[in-house]
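Novice: Sharing a model that was predicted from the sequence below.
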Amino acid sequence: MRNKPRLDSIDRAILFHLQQDGRLTNVELAKRVGLTPPPCLRRVKRLEADGVITGYRARIDPIAAGLGLEVIVSIEVGVTDLQTLDGLEATIAGYEEVIELRRLFGTPDYLMRVLVADHAAYEEFQTKKIIGIPGVARVISHLTMKKIKVHD
């Protein structure tokens, strides 16, 4: 087990600013956190090496990308053997429509977020990809009325 890195207020400021804009130049980031560029870069490299910063990515507007429907899906399974659960997880995680998959304690067994173009695309995804997976006993779909707070 890895030791948990100690983060000071400057490390936390670096993380905050990079979460807001991962494309900040080192010079701009250093200015925002009150450092000169060389020590700022050393800290960013250390945060990456320690696994605190795990990567950088582009945030995509789903509607602009033609994926205007997000569905939260609860899945209950009817089996308890690990081989079936591993297969179920691998299958679901491999679908491009699935943007998040979590195994939960209690009921439901899994929670996933799905992004698709529209209701017809979701119906096809659920009926042709999810329902037939061995072990899936129940699928409950939740459509979002309004997003209040989202952490990317």
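Specialist: Now that the structure is in, tell me what you want to look at.

Novice: rest of the way, CA atoms for contacts and neighbours
Specialist: Noted.

Novice: for the residue nearest to the spatial centre of the chain, helix, strand, or coil?
Specialist: In the chain, the residue lying closest to the centroid (CA atoms, centre = their mean) is residue 100, at 5.2 Å. The three-state assignment at residue 100 reads strand, by DSSP: H, G, I helix; E, B strand; the rest coil.

Novice: Pull the contacting residues for it.
Specialist: Contacts for residue 100 were tallied using CA atoms under 8 Å, 6 or more residues apart in numbering; they are 112, 113, 114.

Novice: Closest one to residue 134 out of these, please.
Specialist: Among the contacts of residue 100, residue 112 lies closest to residue 134 (CA to CA), at 17.0 Å.

Novice: In a strand, that closest one, correct?
Specialist: Yes: judged by three-state DSSP, residue 112 forms part of a strand.

Novice: mind listing what it touches?
Specialist: For residue 112, the contacting residues are 72, 73, 74, 98, 99, 100, 101, 102, by CA under 8 Å, 6+ apart.

Novice: Second structure follows, compare the two:
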Amino acid sequence: MNNKHQPDPHSARILAALQQDGRLSVQDLANRIGLSTTPTWKRLKALEQAGVIQRYTAVVDRAQVGLATCVLAEVNLSRHVENVVEEFEAAVRDCPTIVECYSTTGQADYVLKVVTPDIAHYDAFLHQVIFKLPGVNDIRSAVVLREVKSHGPLPV
């Protein structure tokens, strides 16, 4: 790769192809990007070692596994002292029901993406987990009616 911010054209094609299908063999990947197998493998390993490719995963249809409800929860903390923030973020990382968490500017300190089987389970989750997280002062929830675009590939 040329630098940390802009992959060279072959590396960009590798990244684009793998974001569409992470199960491509090195041979299939090489064919798709127009390089031979050895240089493709070397570029792939370099992307992995540099941390550009962080991991390989499967995209699971949450409704098919009983997690039909998705809620975006805006959370504000009561205090912004270091230990409260660290405790809150550690608790969020340890909670599998919270699948994404973003520290944000604007109205909310954090935006959480929460998945549950239904709204009753989300209500229970609020009372049993979210309200008990360190420093939580205020929560606003928006129930997702439908996902228009999610898990989109990065435009490399």
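Specialist: The structure has been received and is ready for your questions. A quick note: this is a predicted structure, and the numbers were derived from the prediction, not measured.

Novice: Tell me how the two chains score on TM-score.
Specialist: Once superposed, chain against chain, the TM-score is 0.92 (TM-score structural alignment, normalised by the length of the first structure); 150 aligned residues with a CA RMSD of 1.4 Å.

Novice: Just the buried residues from the contacts of residue 112 of the first structure, in PyMOL please.
Specialist: A single PyMOL command selects the buried members of the contacts of residue 112 of the first structure (16 or more other CA atoms under 10 Å):
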select buried, resi 72+73+74+98+101
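
Novice: Reformat the contacts of residue 112 of the first structure as CSV; add distance to residue 15 of the first structure.
Specialist: Listed next are the contacts of residue 112 of the first structure as CSV, based on distance: CA to CA, whole Å:
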residue, distance to residue 15 of the first structure
72, 29
73, 31
74, 32
98, 27
99, 23
100, 22
101, 25
102, 25
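
Novice: Tell me which two of the contacts of residue 112 of the first structure sit farthest apart.
Specialist: Among these, 74 and 99 lie farthest apart (CA to CA), at 13.9 Å.

Novice: can you tell me which of the contacts of residue 112 of the first structure lies nearest to residue 143 of the first structure?
Specialist: Ranked by distance to residue 143 of the first structure (CA to CA), the contacts of residue 112 of the first structure are led by residue 72 at 6.5 Å.

Novice: Just say helix, strand or coil for the closest one.
Specialist: Classified using three-state DSSP, residue 72 of the first structure is strand.

Novice: where along the first structure do the helices fall?
Specialist: Ranges of helices within the first structure are 9-20, 26-33, 37-49, 82-93, 119-125, based on DSSP state H.

Novice: so residue 50 of the first structure touches residue 5, yeah?
Specialist: Yes: shown here, residue 50 of the first structure and residue 5 form a contact pair, counting by CA atoms under 8 Å, at 6.9 Å.

Novice: Please pull up the equivalent of residue 129 of the first structure in the second structure.
Specialist: By TM-score structural alignment, residue 129 of the first structure lines up with residue 129 in the second structure.

Novice: quick one: what's aligned to residue 109 of the first structure in the second structure?
Specialist: So residue 109 of the first structure corresponds to residue 109, using TM-score structural alignment.
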